[in-house]
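>>> Give the three-dimensional model of this entry:
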Amino acid sequence: MKSNRALRTPGGLSVRLDVRSLVVVLLLLLAALAASVLLIGTGDFPISAGDVLKTLLGNGDAGQQFIVNELRLPRVLVALLVGASLGLGGALFQSISRNPLGSPDVLGLGQGATAGALVVIVLFSGDAGAVTAGALVGGLATGLAIYLLAWKQGVHGYRLVLVGIGVSAVVTAVNGYLLTKADIVDAARAVVWMTGSLSGRDWDQVWPLLALSAVLVPLVLANGRGLRMMEMGDDVSYALGVRVERVRMLLLVAAVLLTAAATAAAGPVGFVALTAPQLARRLTRSPGPNLVPSLCMGAALLVTADWVSQRLLGADQLPVGVVTGVLGGVYLLWLLVTERRAGRI
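Down below sits the predicted model:
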C-alpha cells in the first residue's frame, strides 16, 4: 500500500494525500486529547476520566464544574497551545536552517524572552501581565538581532545557527547578571519563572495564545509549499517561482512570534521545539517540514509531560520544564551522536 495518494477534485485540481502522515496526525491528536482528559482529572481532588468528560459536556455537579472549567481546563489549553506553538516554531526554524539543531532552544530565543522577563521582574518588580509583555518583547528583539547578524546577501542555515548560539551565550550571561542584582524575593520569583511551569495558568493566558495561533497557523500553512521548495536550495526555489527571501522572512517572523508567545505564557519550556519536529519526521517518514505533524507532536508532548510531572511528585511539585529538559537533553545528546556518526558535524 502506497503512502501517497493523488486525489482529483471536480474542478480538475490535483491534491496529493500522504496517508501515513494523516494517520500519524490523527493518532497524535487522540494522544493529546487522552492526555488532556487524564491531566484534567489529576490533582489534589482527583476526578475520573468519565466524570471529566461528563463535566466538559455540562453534566457534572457544581464542584466538578468549578474544578474542571475554572481551575484545570485553562491550564490544559495553555499546555496544548504552548506545545503546538513550540512544535510548529521548531519545525520552521529547522526547515529554514536545514539543520536539526536549528531550534529556538539552541538559537537563544528562549533566553531572549527570559531576559525580557527578568528585566521586568528585577528592575521594575512588574506584575504577571508586565512579565508576559517583557518576555514577548525580549523574544522578538532577540529574533531580530539574530536575523540581522546572520544576514549576508541572505540568511544561510548554518550561519543562522552559529549566530544564534553566540547570541544565546551573551543573553545567558546577561540573565545571570540580572539575577545577581535582584533581591532575594525577586530572584526566587525569577528562578521559578525560568524553570518553565504551567502552574496557575488561567483564561488570561489562553485567549491571547488562541488569537495569535488563529492568525499565524493558517499563515504558516499557506506558505508550506514555498518552505518545502526552499529545502531543495535557494536556486531551485527561485527557478520554481518561490520568492525565497520574502517567504523566509515571513516564516521567521511567524516562528519568532510563536516561540516568544509560548515562552511568555509558560516560561522557557525547554526542548519541545527541538524534539517535536524530529519525532514527527521519524513517525511520518516523510520529507519536508512536516508542519502539521510537528504542531500535533508538540501539543501531545507538553500535555503528556505535564501529566507525568504531576503524577511523579503531586500537583505543582515538579515544573513541566524540568521534565521536558531532562527528556530533551537526552534526545539532544542522542541527536549529536547520530549526526557525528553520519559525518554531518
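
>>> from here on, contacts and neighbour counts on C-alpha atoms
Noted.

>>> Please give the element, helix or strand, for Trp59.
Actually, residue 59 is Asn rather than Trp. Using DSSP states H and E, Asn59 sits in no helix or strand.

>>> Spatially central residue in the chain, please.
In the chain, the residue lying closest to the centroid (Cα atoms, centre = their mean) is Leu86, at 0.8 Å.

>>> Distance check, that one against Arg285.
Look at Leu86 and Arg285: by Cα to Cα, to the nearest Å, they are 21 Å apart.

>>> what does Ile184 give?
The value you get for Ile184 to Arg285, if Cα to Cα is used, is 50 Å.

>>> ok, now Asp235?
26 Å.

>>> Mind jotting down where the helices sit in the stretch 1-150 of the chain?
19-40, 49-56, 62-65, 73-97, 104-107, 109-118, 124, 128-150 (DSSP state H, counting those that start in this stretch).

>>> Would you mind telling me which of the ones you listed is nearest Ala315?
Across these, Ala315 has its closest neighbour in helix 19-40 (10.3 Å, Cα to Cα).

>>> Check which residues of the closest one are buried.
For helix 19-40, the neighbour count (16 or more other Cα atoms under 10 Å) marks 20-21, 24-25, 28-29, 31-33, 35-40 as buried.

>>> Another for comparison:
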Amino acid sequence: MTILKSPAEIAPEGSRTRNHWRGLPARVLTPTFFLGSAVVVMFAVYVLLGSYTVTIPDFFKIVTAHLTGGEKIPGASFIVMEHKLPRAAVGTLIGVAFGLAGALFQTMLRNPLASPDIIGISYGASAAAVTAIVIFGAGGAVVSWAALGGALGVAAIIYAISRGSRSGGGNRGNAAGNRLILAGVGIAAALHAVVNFLMTRADIRTAAEALVWLNGSLNSANWERTGILAASLLVLVPAAMALSSPLRILELGDDTAAGLGIKVNAARLGLVLTAVGLAAVATAAAGPVAFVAFLAGPIARRLVRKASLPASAFTGALIVLAADFLAANIAPLVLGGTVLPVGVITGALGAPFLLWLLVTANRKDA
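The predicted structure follows:
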C-alpha cells in the first residue's frame, strides 16, 4: 500500500528548517507586535526626552544607583526616579486599563459607543470624587477611593436597569446592550448636572483642584500609586484574557453563544465586572482621562482587522503616553508655558473621532 506524503514531509530536513524560519516573521511581526514595540519606544522617549533630557548611560546609572543605594546624580536622579518614571508608569498602566475596559464593553455590546466615558461609569467616579473634594475637603488617596466607589456604584445601577426588562427572541442581547447604553447616557447626564452644581458651590481654590482632577491628569503620579495600579492589573488583566474566548462567541449573539455551550448571563456579568474594575482603578488613579477607552478599541480594530484585547491595551497605553508627552512638553511651547492635563489632549483627539465614527456609520446605513 502506497502512502502519499505531503511536500513538507518529503522535503529535506534543512529545507524544512529554512521554511520554518522563513515563516517566523510573518507570525511574529504582527500589528499587535508593532503596537507593543511602539509603546516601549514611546515610554523611552517619555523618560529620556522632554524639557529635561537624560542620556541612556545616565538613565541606567540612575536606576542602578537607586536600586543598589549607590551614588546619585544630583538633580537628575530625582527628576527621573520621582517624576518621569512614575509618571510614565502610571500613564502606561491607566492606558492599558482604559484600553481593555473600552474594548470589553464595545465588543460585548457590539457598539463602538459603549465605552466607560459614554455610558456613565467615568461620570460616577467624577461625581463621587468632586463630592469628596468639595463637601468633605478630601484629597489624595481618599479622592481616589471615592472615585473607585462611585464608578462601581453607578455601574451596578446601570447594569440593574439594563436587566430590568427582558426581550424575547434572538435580539435579546442587542436589546440588553442598547438598554445599558441608554441607561448609562441618562445617568451620565444626571451626574454631570450634579458635578456642575457642586462646582458652583465650591470656592475658587477648591473648584480649581476639582477641575484638574476632572480633566484627567498624571500630576499626582508616584510609586505608591504605581504599585496599587500594578497590583490591580495583575488581577484584572488575566481575568480579561480568560474571558476573551466567551467574548468572541458572544459577538455572534446570545442565542448562538448559548447553543455553543456558553453561560451567557455568567459570562456577561464577568465581562461587565472586569471592564468596570479596569475603568474604575484607572479613573481613581488619574481622573477620567477623556476618550482613551473610547478611542483604543476602534483604532486597534482598524489596525489589526479584528477585535483584539492586547492590541487595544497597547493602543490605550500609546495614546496616554503620547498625549501626556505632548501636553507636558509641546503644548507649553505653543501656549506660552501653559502645561495642559493629559485629558485635554485626549479629549481634543476624541471629539473629532466620535464625529467621524458617526458619519461613517451613517454612510454604511444609507
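
>>> The residue nearest to the centre of structure 1 touches Gly298, doesn't it?
Yes - counting by Cα atoms under 8 Å, Gly298 is a contact partner of Leu86 of structure 1 at 6.4 Å.

>>> list the residues that contact both of the two?
272-273 (Cα atoms under 8 Å, 6 or more residues apart in numbering).

>>> where's Leu212 of structure 1 relative to Ser309 of structure 1, distance?
27 Å.

>>> actually Asn99 of structure 1, sorry about that
Relative to Ser309 of structure 1, and taking Cα to Cα, Asn99 of structure 1 is found at 30 Å.

>>> the more surrounded of the two?
Ser309 (21 against 15; other Cα atoms under 10 Å).

>>> sorry, back to before: now the helices of the stretch 1-150 of structure 1 in JSON lines, please, with extra columns for distance to Ala266 of structure 1.
What follows is the helices of the stretch 1-150 of structure 1, written out as JSON lines (distance: least, Cα to Cα, whole Å):
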{"stretch": "helix 19-40", "distance to Ala266 of structure 1": "17"}
{"stretch": "helix 49-56", "distance to Ala266 of structure 1": "24"}
{"stretch": "helix 62-65", "distance to Ala266 of structure 1": "24"}
{"stretch": "helix 73-97", "distance to Ala266 of structure 1": "7"}
{"stretch": "helix 104-107", "distance to Ala266 of structure 1": "15"}
{"stretch": "helix 109-118", "distance to Ala266 of structure 1": "11"}
{"stretch": "helix 124", "distance to Ala266 of structure 1": "20"}
{"stretch": "helix 128-150", "distance to Ala266 of structure 1": "9"}
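
>>> Quick check: which of those helices has the most neighbours on average?
helix 109-118 (a mean of 30; mean count of other Cα atoms under 10 Å).

>>> so where is it in structure 2?
Aligned using TM-score structural alignment, helix 109-118 of structure 1 spans residues 121-130 in structure 2.

>>> after superposition, how close is that stretch to structure 1?
Following superposition, stretch 121-130 of structure 2 is found to deviate from structure 1 by 0.7 Å on average (mean Cα distance after the TM-score superposition for structure 1).

>>> Please list the residues outside that stretch that contact it.
116-117, 143-144, 146-155, 184, 188, 191-192, 194-195, 198, 210, 214, 276, 279-280, 283-284, 287-288.

>>> what distance separates it from the centre of its chain?
17 Å (Cα atoms, centre = their mean, to the nearest Å).

>>> before we move on, what about stretch 95-105 of structure 2?
Taking mean C-alpha positions (Cα atoms, centre = their mean), stretch 95-105 of structure 2 and its chain are 4 Å apart.

>>> same question, stretch 26-35 of structure 1
For stretch 26-35 of structure 1, the distance to the chain centre is 17 Å (Cα atoms, centre = their mean).

>>> on average, how far is it from the matching bit in structure 2?
Here the mean offset of stretch 26-35 of structure 1 against structure 2 after fitting is 1.3 Å, by mean Cα distance after the TM-score superposition for structure 1.

>>> quick check: that stretch aligns to which part of structure 2?
Using TM-score structural alignment, stretch 26-35 of structure 1 pairs with 33-42 in structure 2.

>>> Run through who's touching that stretch.
Contact with stretch 33-42 of structure 2 is made by 311, 314-315, 317-318, 321-322, as judged by Cα under 8 Å, 6+ apart.

>>> got a markdown table for those residues, with distance to Ala221 of structure 2 and secondary structure too?
Shown next, in a markdown table, are the contacts of stretch 33-42 of structure 2 (distance: Cα to Cα, whole Å; DSSP: H, G, I helix; E, B strand; the rest coil):
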| residue | distance to Ala221 of structure 2 | secondary structure |
| --- | --- | --- |
| Ala311 | 25 | helix |
| Phe314 | 20 | helix |
| Thr315 | 21 | helix |
| Ala317 | 15 | helix |
| Leu318 | 17 | helix |
| Leu321 | 13 | helix |
| Ala322 | 16 | helix |
